[in-house]
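Asks: Quick one, what's the 3D model for this:
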Amino acid sequence: MAKRAKMRFPQLLPDLLKKQMAGLGLAERLREVEIWRLWPEVVGPTVASRAQPLRIINGTLTVAVSSAAWMQELRFLTTMMKQKLNEQLGAELIKEIVLRPGTFKKNTEPVDDDEPAPPKVLGEQQKAFIAEQAAGIVDPETREAFVDLMTTSFERGRSRS
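Replies: Predicted coordinates for the structure are as follows:
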């Protein structure tokens, strides 16, 4: 059995993953995924609220645009968008940008991953629903855990209220 080469220094996990992905031919696909993260920065918040990338296949980036007026406006900007995206990606991954009419979920408020939204206050109906659902659980520890889970779910807006 062949021995693995000894590492001189510990290596960072992202660096190791990049090396492995390059061997599998996935490095370019991983770089393409960066398009969705870079999009608002490259095109600006106004355009990003009206147009979003859908997919990239063989260097052709397809972008959904909310209206015909915006599509007409963006036709003049496709060359600039392509250059800026390729510059940010560090390689010429995008060869063409195709605009398509489409609908998408508009992100109207900025997402701050560091600060979660404050929990919602539960109404009496929600509290009663949780109590009713938990009533059939015999084990008190399991019932308490279930109630905590349901309460958190309702507070964070993941409920059927």
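Asks: Only C-alpha atoms from now on, for both contacts and neighbour counts.
Replies: Will do.
Asks: what number of residues lie near the spatially closest residue to V63 that is not a sequence neighbour?
Replies: Setting aside the residues directly before and after it, V63 is nearest to P53 in space (CA to CA, 6 or more residues apart in numbering), at 4.2 Å. The number of residues packed near P53 is 19, by other CA atoms under 10 Å.
Asks: isn't there a helix covering P53?
Replies: No. Going by DSSP: H, G, I helix; E, B strand; the rest coil, the assignment for P53 is strand, not a helix.
Asks: Before we compare anything, build this one as well:
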Amino acid sequence: MKGRYDYHMKADRLSGVIEAVIGSLGLTPKYHGWQVVTNWSDIVGQQVAKTATAIRFDNETLYVAVADDAWRQELVMQNDSILDKIHQYSYGRVVKRLRFVRGEKG
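Replies: Below is the predicted model:
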């Protein structure tokens, strides 16, 4: 049991060091934005993730690729509820806007 505890303690400490370095470099918002991109399907759910993929975070805007205009329009109508889901995620508050762009899903 001690080995597992030591591993988690070291991982937590390393995570804290990484966060501190990122913060000292002024990269915290970009890092948090990329956490949203990376965890997109967990944040918004499989139904949305099947039709749209977060592709980029820049200047408080999350860019989401959607394969066709019909789904793009549907997601534009769901903009506020998708933003609410993102804001519930631990790093999600850095996202202020969503921009749905035409592109390949996935």
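Asks: care to give me the TM-score?
Replies: The TM-score (TM-score structural alignment, normalised by the length of structure 2) is 0.78; 96 aligned residues with a CA RMSD of 1.9 Å.
Asks: distance of D12 of structure 2 from Y5 of structure 2?
Replies: For D12 of structure 2, the distance to Y5 of structure 2 (CA to CA, to the nearest Å) stands at 11 Å.
Asks: now for the lengthiest helix in structure 2, which elements pack on it?
Replies: When structure 2 is parsed with DSSP state H, its longest helix is helix 2-24. When contacts are defined as 3 or more CA pairs under 8 Å, 6 or more residues apart in numbering; DSSP states H and E, helix 2-24 of structure 2 packs onto helix 28-38.
Asks: Which secondary structure elements does the helix it packs on sit against?
Replies: Partner elements for helix 28-38 of structure 2 (3+ CA pairs under 8 Å, 6+ apart): helix 2-24, strand 52-58.
Asks: among the ones you listed, which is the most enclosed?
Replies: strand 52-58 (a mean of 21; mean count of other CA atoms under 10 Å).
Asks: so how far is Q47 of structure 2 from E19 of structure 2?
Replies: 31 Å.
Asks: typo on my end, V76 of structure 2
Replies: 15 Å.
Asks: which one of the two has more residues nearby?
Replies: V76 (14 against 9).
Asks: My guess is the more buried one contacts R97. True?
Replies: No. Between V76 of structure 2 and R97 there is no contact under CA atoms under 8 Å: 11.2 Å.
Asks: Report the set of residues contacting both of those two.
Replies: Contact with both V76 of structure 2 and R97 is made by no residue, according to CA atoms under 8 Å, 6 or more residues apart in numbering.
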